[in-house]
Each structure stands twice: as C-alpha cells, then as structure tokens.
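Participant: Turn this into a structure:
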Amino acid sequence: MQATVERHQLDRVRGLAKQLCGIHLDGSKDYLIRRRLNELMVDEKIDNLQDLLALAEAPYNRKIRERMVDALTTHETLFFRDKSPFDALTQHIIPKLYREAVGRPRLRIWSAACSTGQEPYSLAIACLESLPERSRWDIRIDASDVSVGTVEAAKRGRFQNFELSRGLSPQQQSRYFRREGNDYRIVDEVRGMVNFQVNNLLTSTPPGHDYDVIMCRNVAIYFTPADRRRIYQKMASALRPQGSLFLGCSEVPTNVSDLFKTVPLGRATSYQRIG
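Facilitator: Presented below is the predicted three-dimensional model:
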C-alpha cells in the first residue's frame, strides 16, 4: 500500500514538472526526485511529500512551485564549459560576420537554459577578447532559464572562488571579477552585455530573433522526443538564415534535417539553420 501511495505521489511530481517547465522525468529519475525534494522539504519545514504536493498544487502558492522547479532542474555549469563552441564563435563566426558586415557589424547570441550565468558571461568575455574593433560592434547577448531562482542568481553575477577556478584563467579572474567579501562579482562591463530573463523553452516566445548563435547545451535531453522537436523548431525560427545552434557535446538531434544542416567549425559541431 505504501509503495502504491509513493508511486502515485511521484507521478504527481512528474506531472507538475511537465506542467511547470516541460521536462520529462521518467522512472529512472525517482531517486533524484526524492533527494532533491527532501532537501526542499527540510528547508521549507514541510513534513512529507503529500503536504508539499498539496502546497504546490494550490493556485496561490507560486513560491513553492518556483522552488520545486529550481529543485527539479539541473544547474550543473561552469565557465567556458566544453571550450570548442566558444572557439567556433571566436575563430569562425565572429571573423565571418566581420568580413561580411555592411556598415556596423552586429552579433546576436541566445544562451538558452543559462543556469546561474557562467555560459552567457563566458560568451561576453569571449567577445571582449576577440572582437576586432570592439567599439564598432552592435552586440546583444540574451540569456534565459526556466528557474526564477537561477536567473536571479545569474543577474547578481556573484561567484565563489572554486567556481572561478573551473574554466577561467588566472588572468581572466583578475580582469573580469572583483572580490566582495567571500565572493567575486563580475565587472559591470561584462554584466552589462547580458540580458537575463525567465523563459520556458516549450511555452515561452524566444527573447529575440535573428540570432547568429544559439547555445542550448545539455538541456534537450530532459524533454520527450516530440517536445525536443518543438524546441528545435522554435530555435530554427529564432536564428537568422545560416545562424548556428550549438548543443551539448553528447547530444545528437534527430528528425531535424528539414531545419538544420551539420557544419563542423573547428572541433565543434554546429547545426546551421537551413534557408
């Protein structure tokens, strides 16, 4: 009987996760669900999963729903994670845009599922370090995540020392961060280059359009094949013709040959919009 009750509760959690942020949590994720929600229940002083679900399903309790989304989504990230897409940007995409620019060169990037900000800040640093005639460029970097908590953390731009050591050289740490207490805050020059917002990849409109680059790495794996297809369609429509989508290094999209063609850029694989 107890096992049946728990299965029913976990099914309700899966339903909420699908409803709130679109992710698909199959039975293999039951341990993850229990562990992460147990931490949330201890923090919120909630006695059991049934009480947590009752609060989350109540229409007035937005805070608990936001915290559940934060708990159930994965936020593993680091600066310049898998450096090859950043090299593709600086060594292939930016030089091509500069050569082909008529008047002021422009660059539009969307970091989808940006977590706590390391990826979009890495993109901003890469631009600062590689753009020829930096002052001439019209640059916009949009960054989004489904979790309200992680977007707020990303906006603050504060990191611990161990986070800086994961991906940044000592020179980059010194140049782009300032110590504040026990943390390090990213400098305003970099912070001002990134526009953060909460965005659900399935249900929200992309934050912009005519992107040259979209980073959507290590997130599509959490969706069903049908939902992945919808996400890729949305991203193709948000890219400019021949704009590039970068996925996680282990992600290989299927059923997208009408949307993208595979184009190697150095060591990175890009998916270039067709049309």
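
Participant: For the rest of this, base every contact and every neighbour count on C-alpha atoms.
Facilitator: Noted.

Participant: buried ones in the biggest helix by length in the chain?
Facilitator: Counting by DSSP state H, the longest helix found in the chain is helix 2-21. The neighbour-count check on helix 2-21 (16 or more other CA atoms under 10 Å) flags 10, 11, 13, 14, 16, 17, 20, 21 as buried.

Participant: For it, name the packing helices and strands.
Facilitator: For helix 2-21, the contact count by 3 or more CA pairs under 8 Å, 6 or more residues apart in numbering; DSSP states H and E identifies helix 49-57, helix 62-72 as packing neighbours.

Participant: now the ones you listed as JSON lines including mean neighbour count and distance to residue 140?
Facilitator: Formatted as JSON lines, the helices and strands packed on helix 2-21 follow (neighbours: other CA atoms under 10 Å; distance: least, CA to CA, whole Å):
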{"stretch": "helix 49-57", "mean neighbour count": "16", "distance to residue 140": "36"}
{"stretch": "helix 62-72", "mean neighbour count": "19", "distance to residue 140": "26"}
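
Participant: Mind putting those into JSON lines with distance to residue 84?
Facilitator: Compiled in JSON lines, those are given as follows (distance: least, CA to CA, whole Å):
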{"stretch": "helix 49-57", "distance to residue 84": "40"}
{"stretch": "helix 62-72", "distance to residue 84": "28"}
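
Participant: now the strands: where do they sit in the protein?
Facilitator: Here the chain has its strands, by DSSP state E, at 106-112, 138-145, 158-159, 177-180, 183-186, 194-198, 211-215, 239-246, 260-265, 268-273.

Participant: Also this sequence, please, to line up against the first:
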Amino acid sequence: MSEGKLPNHSYFWRHPAQMEALTGHLSRLPVKETLRVWCAGCSRGEEAYSLSYLLHRLGRPHHIRATDKDEESLAQAVLAIYREETFRLLPRAYEIEAVGDSRYTVAPEVRRSVDFERSDLLKTRPPQAAYHVVVCRNVLIYFDKGTQLEVLNKLVDALLPNGLLVLGYAESSLIQHSGL
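Facilitator: Next up is the predicted model:
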C-alpha cells in the first residue's frame, strides 16, 4: 500500500517495552541542548505526546516535530482530546485531564512541546542531520520494499551523527536488509 490513507490505529505508550528502552537510552544522553525529535507518520498524535511525556519526566528540554499526510488525523492531534481507552498503557505518573464524558486531554506542558504539520513521507525530503531522534513506528510496513528503503534512507538522513532511529518491531528487520 503506497497511496491513500493509511490505518491510524494507535494509543498512548504503545509497545511499553520499547518505550522503556527508549527511556533508558534518552536518560543517558548528556543534556547539552534542546533534544530535537521527529515523529514521522504521527497519525492522531498519541505517539508524539507519549514521547513528550517521557522527555518531560526525564527533565529533558525538547521539541517534537510530528508529521502525517492525513489532515483529519492531524486536526485530531492538535485538538488532543482522546477517549479514555487510548490512555490505557500510559503510566499513572503522567497527568491527563478530563474534558468530558470519558474524554481526556494531555497536560498543557506536554502539548506545548509538540508541533504538528502535514507532510507526506513519499513526497517531501526532511532536513538532513537535523534530529537527535527520529521515530517512525508501524508506518513502513504499509509500503512495498522499494518504498520502504526510500523512506528509510530519508529517515536516516534526517538524523544527526549518533542519532537514534526508532522503528516498529515489524520494521526493525529492514535495517539488516537495507545495508545501512
């Protein structure tokens, strides 16, 4: 699948073991500057906000650029109101605010650290060597092999030297087969 709307099934703190590993890695990085993160294929924003929660907990100054090609998903991400079940895996230490009947929003300081914008991974070229961390989980699996490698190269090019690329479990094998 390389055209059209991709599925946007997501929730906060998806894949807890991977989030905990990311927490360990990020907590060991020296605090020298604002951590720049790109969350590619951000859907409705759950992952971008999860990353912001994590970085706030670590006391890391950060800015997250969250991109997706679907305007409807981005509008929901900016609104930041979610059903209660999307928070089911978010650790209890993180604050969410009730905004209505079984609906909640993320903490204001978490929202302020994330900027959403429309961008199509297949059509735009991200800035090179711009990000400490690039997260693109469960997006590449919807593309054919050639497109996967093309997008993977864009993601790697967007990393600063010694930057961290975070893919979904099903996509991790792409690194081995890509020659990167």
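
Participant: any idea which of the strands of the first structure is most buried?
Facilitator: strand 211-215 (a mean of 25; mean count of other CA atoms under 10 Å).

Participant: what's the mean deviation for that one versus the second structure?
Facilitator: Here the mean offset of strand 211-215 of the first structure against the second structure after fitting is 1.0 Å, by mean CA distance after the TM-score superposition for the first structure.

Participant: Distance from stretch 82-92 of the second structure to the middle of the chain?
Facilitator: 16 Å (CA atoms, centre = their mean, to the nearest Å).

Participant: Spatially central residue in the second structure, please.
Facilitator: residue 39 (3.3 Å; CA atoms, centre = their mean).

Participant: Please identify the residue in the first structure that aligns with that one.
Facilitator: For residue 39 of the second structure, the aligned position in the first structure is occupied by residue 111, per TM-score structural alignment.

Participant: Wait, its match touches residue 218, no?
Facilitator: No - counting by CA atoms under 8 Å, residue 218 is not a contact partner of residue 111 of the first structure; they are 11.8 Å apart.

Participant: and the residue opposite residue 229 of the first structure in the second structure once aligned, what does it touch?
Facilitator: Residue-level alignment of residue 229 of the first structure against the second structure, with TM-score structural alignment as criterion, gives residue 149. Applying CA atoms under 8 Å, 6 or more residues apart in numbering to residue 149 of the second structure gives the contacts 174, 178.

Participant: let's see it at 7 Å
Facilitator: residue 178 (CA atoms under 7 Å, 6 or more residues apart in numbering).

Participant: Ok, residue 87 of the second structure next?
Facilitator: Applying CA under 7 Å, 6+ apart, the residues near residue 87 of the second structure are 11, 12.

Participant: How much space separates it from residue 12 of the second structure?
Facilitator: Distance check for residue 87 of the second structure against residue 12 of the second structure: by CA to CA, to the nearest Å, it reads 5 Å.

Participant: swap in residue 29 of the second structure?
Facilitator: 24 Å.

Participant: Repeat that for residue 79 of the second structure.
Facilitator: Applying CA to CA to residue 79 of the second structure and residue 12 of the second structure gives a distance of 15 Å.

Participant: quick one: which of these two has more around it?
Facilitator: residue 12 (22 against 14; other CA atoms under 10 Å).

Participant: The more buried one matches what in the first structure?
Facilitator: Looks like residue 12 of the second structure aligns to residue 79 there (TM-score structural alignment).

Participant: That match against residue 124, yeah?
Facilitator: No - with contact defined as CA atoms under 7 Å, residue 79 of the first structure does not reach residue 124; the gap is 11.1 Å.

Participant: pretty sure the residue nearest to the centre of the second structure is in contact with residue 67, am I right?
Facilitator: Yes - counting by CA under 7 Å, residue 39 of the second structure touches residue 67, with 6.4 Å between them.

Participant: Which parts of the second structure are helices?
Facilitator: Counting by DSSP H, the helices of the second structure are 16-28, 46-57, 71-79, 108-112, 145-157, 173-178.

Participant: Now tabulate those helices in CSV and tack on distance to residue 5 of the second structure.
Facilitator: Converted to CSV, the helices of the second structure look like this (distance: least, CA to CA, whole Å):
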stretch, distance to residue 5 of the second structure
helix 16-28, 26
helix 46-57, 18
helix 71-79, 10
helix 108-112, 25
helix 145-157, 16
helix 173-178, 22
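
Participant: Can you tell me which of those helices is most buried?
Facilitator: helix 46-57 (a mean of 22).
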